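A.B. asks: Turn this into a model:
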Amino acid sequence: MTIKPKVTGFFDAATNTISYVVQDPASKACAIVDSVMDIDYAAGRITYDHADAMIAFVRDNGLTVDWLIETHVHADHLSAAPYIQTALGGKIGIGRNITMVQDTFGKIFNEGTEFQRDGSQFDRLFDDGDTYTVGTMTCEAIHTPGHTPACMTHIMGDAAFVGDTLFMPDGGSARADFPGGDAGQLYDSIQRVLSLPDEMRLFMCHDYGPNGRDIAYETTVAEEKANNIHISGKTREEFVKLRTARDATLAMPRLIIPSLQVNMRGGELPPPDEDGKRYLKVPLNGL
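C.D. replies: I've put the predicted structure just below:
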């Protein structure tokens, strides 16, 4: 808690995603968390405006990228980690249970035997409690499943990046009805996050501005414990009932089909077909 990294958020309005540059206060090293690759899905067009803004920030501030962290396999935006890695370097890391996600969605998208389901598309697979360094700063990955089996919370000094485990207090929590998700596990993971020091800063992966408020993405453990509308004062049984009922009303995310195909590959697009072009599959009645 004595190490206080500088955290700069980059909000992507198209997907309500917040990506982060996290700077070691004692050096010029940084990590990038949950980057976004832009897609016009209707037109099948990929662009990199969001990633380019992060690249420009890193270069303008003379920073060096040590890590590109994915908190989980996102279902609502495409990762730009390989694109940023090509420009700035760094290692791409995700939770070891990515292999479970790859196995599940490799079947759904009929990827065949050429699609590797061993996590080899990433530079490192984190186990619960693993540490790594960003400059002089020792960081820790803790396993927080429930939204997906591979979700990890990354602790960097007094800042924790929770992915989709939590939203801001007035947003509650993320859904747990994707394949491999589990509302009970999500409750347990949230409790683990909330067992961190009260002053720990928590950074969200998404915010939707509920009730018309401005976009916000930083809170604290104490604020979540006191005010989270899905957690505060609720038992595990009450949370599971609430989460399950709410999930039953939710439509699939708009970009789930392209996002999963790209993100389970570590942010790489599917390989070219015989004609040299790349294609995304739409599994009918598969999700």
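
A.B. asks: Only C-alpha atoms from now on, for both contacts and neighbour counts.
C.D. replies: Will do.

A.B. asks: Pretty sure residue 188 sits in a helix.
C.D. replies: Yes - assignment of residue 188 by DSSP: H, G, I helix; E, B strand; the rest coil places it within a helix.

A.B. asks: Contact partners for it?
C.D. replies: residue 236 (Cα atoms under 8 Å, 6 or more residues apart in numbering).

A.B. asks: Look up how far residue 206 lies from the residue lying closest to residue 209 once chain neighbours are set aside.
C.D. replies: Beyond its immediate neighbours in the sequence, the residue positioned closest to residue 209 (Cα to Cα, 6 or more residues apart in numbering) is residue 215, lying 5.0 Å away. Counting by Cα to Cα, to the nearest Å, the separation of residue 215 from residue 206 is 9 Å.

A.B. asks: Next, the second sequence, to be compared with the first:
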Amino acid sequence: MSDPVLAAAAQIHDVEQGLIPTPVVRTFFDEQTFTASHVVHDPVTRDAAIIDSVLEYDAASGRTSHRGAQRIVDHVRAEGLHVQWQLETHAHADHLSAAPWLQQQLGGRLGIGAEIVRVQDVFGKVFNAGTDFARDGSQFDRLFHDGDRFTIGSIQAIALHVPGHTPADMAFVIGDAAFIGDTLFMPDYGTARADFPGGDARQLYRSIRRLLSLPDRTRLFLCHDYKAPGRDHFAWETTIGAERHGNIHVHEGIEEDTFAAMRTARDATLSLPNLIMPSVQVNMRGGRLPEPESNGTRYIKIPIDTL
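C.D. replies: So this is what the prediction gives:
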């Protein structure tokens, strides 16, 4: 099947028919960065993937912590899971990835979208990373292209390229569950910003429309939640049907021009994420901190009057 979205839809149908096990998902929410990290596993084989993990970072002190990641480790070990994949939906600008540390604890191949090389090229220049910083994605074990297939145990999975927030955003459809990163938020909150380098509101609209062509019953697991006005709890799971019919920014009937104008105007009012400087520097390296300097200390650069 040549169309990756049709292939993903067929995969979701197979789950409904009992031909593929229904993946089990456990979410860990980091309230400091409003990030939802997911552990998805095959209930038959106990094979698993960890998606969009968080390494805590205190900007004032420059200290890191593995508290949240340790909760994931504890869960994986308590459930007897075998981690096959550490997946990143994109190079996050609001939190550091804990994937390398989780690899040390639990194993698993580190994967991200192949367009990460564009992000590395842009931000390698922004941070003057030098010639030692490879801009070919070699910091990752697998670079996913649109339509690439893989498995988690006996569960089929497919990667969908969904650029717009950044050039490298990927959604991973695992069984009947889609992990869509920073494209859509909960229906009452809307959509992700598109004003970072390489972002594009029209491209984001087309990526979202592509996702919304999946079956209504598809389970969606989001990367962030910020509590919409009037809602007093965090939420990170919804469905394609709920988004298609009720997303306040991009529900059925919203045209591309209308969305692009709204998104561009809204983005112009937003400040940069608090942790964008450390996050991008680390995440473009596959979640690894910059190499120690001659005194044995690692440093985060802060470019002045650049972004």
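
A.B. asks: Can you calculate the TM-score here?
C.D. replies: The TM-score (TM-score structural alignment, normalised by the length of structure 1) is 0.99; 287 aligned residues with a Cα RMSD of 0.7 Å.

A.B. asks: show me what contacts the residue nearest to residue 209 of structure 1?
C.D. replies: Taking Cα under 8 Å, 6+ apart as the definition of contact, the neighbours of residue 215 of structure 1 are 207, 208, 209.

A.B. asks: helix/strand/coil for it?
C.D. replies: When the rule is three-state DSSP, residue 215 of structure 1 gets the label coil.

A.B. asks: which residue in structure 2 lines up with it?
C.D. replies: Aligning on TM-score structural alignment places residue 215 of structure 1 opposite residue 234 in structure 2.

A.B. asks: Kindly report the same for residue 26 of structure 1.
C.D. replies: Alignment of residue 26 of structure 1 against structure 2 is given by TM-score structural alignment, with residue 44 as its counterpart.

A.B. asks: neighbours of that match, just the number please.
C.D. replies: As a burial measure, the neighbour count of residue 44 of structure 2 was computed by other Cα atoms under 10 Å and equals 12.

A.B. asks: Can I take it that it is in a helix?
C.D. replies: No - for residue 44 of structure 2, which was evaluated using three-state DSSP, the result is coil, with no helix membership.

A.B. asks: Which residues are in contact with it?
C.D. replies: 21, 153, 154.

A.B. asks: just residue 151 of structure 1 next, same as before
C.D. replies: Contact criterion Cα under 8 Å, 6+ apart gives 71, 72, 73, 95, 143, 144, 145, 163, 164, 165 as the residues in contact with residue 151 of structure 1.

A.B. asks: Matching it against structure 2, which residue comes up?
C.D. replies: For residue 151 of structure 1, the aligned position in structure 2 is occupied by residue 169, per TM-score structural alignment.

A.B. asks: ok, that match to residue 91 of structure 2 distance?
C.D. replies: When Cα to Cα is the yardstick, residue 169 of structure 2 and residue 91 of structure 2 sit 8 Å from each other.

A.B. asks: Name the residues contacting each of those two.
C.D. replies: Looking at what touches both residue 169 of structure 2 and residue 91 (by Cα under 8 Å, 6+ apart), there is no common residue.

A.B. asks: start and end residues in structure 2 for stretch 92-106 of structure 1, please.
C.D. replies: With the alignment judged by TM-score structural alignment, the segment of structure 2 matched to stretch 92-106 of structure 1 spans residues 110-124.

A.B. asks: Now the matching stretch: buried residues?
C.D. replies: Under the neighbour-count criterion of 16 or more other Cα atoms under 10 Å, stretch 110-124 of structure 2 has 110-121, 123-124 buried.

A.B. asks: mind listing which of the residues you listed are in helices?
C.D. replies: Using DSSP state H, 116, 117, 118, 119, 120, 121, 123, 124 are the members of the buried residues of stretch 110-124 of structure 2 that sit in helices.

A.B. asks: circling back to that earlier point, any of the contacts of residue 44 of structure 2 buried? List them.
C.D. replies: Applying the neighbour count, that is 16+ other Cα under 10 Å, the buried entries in those are 21, 153, 154.
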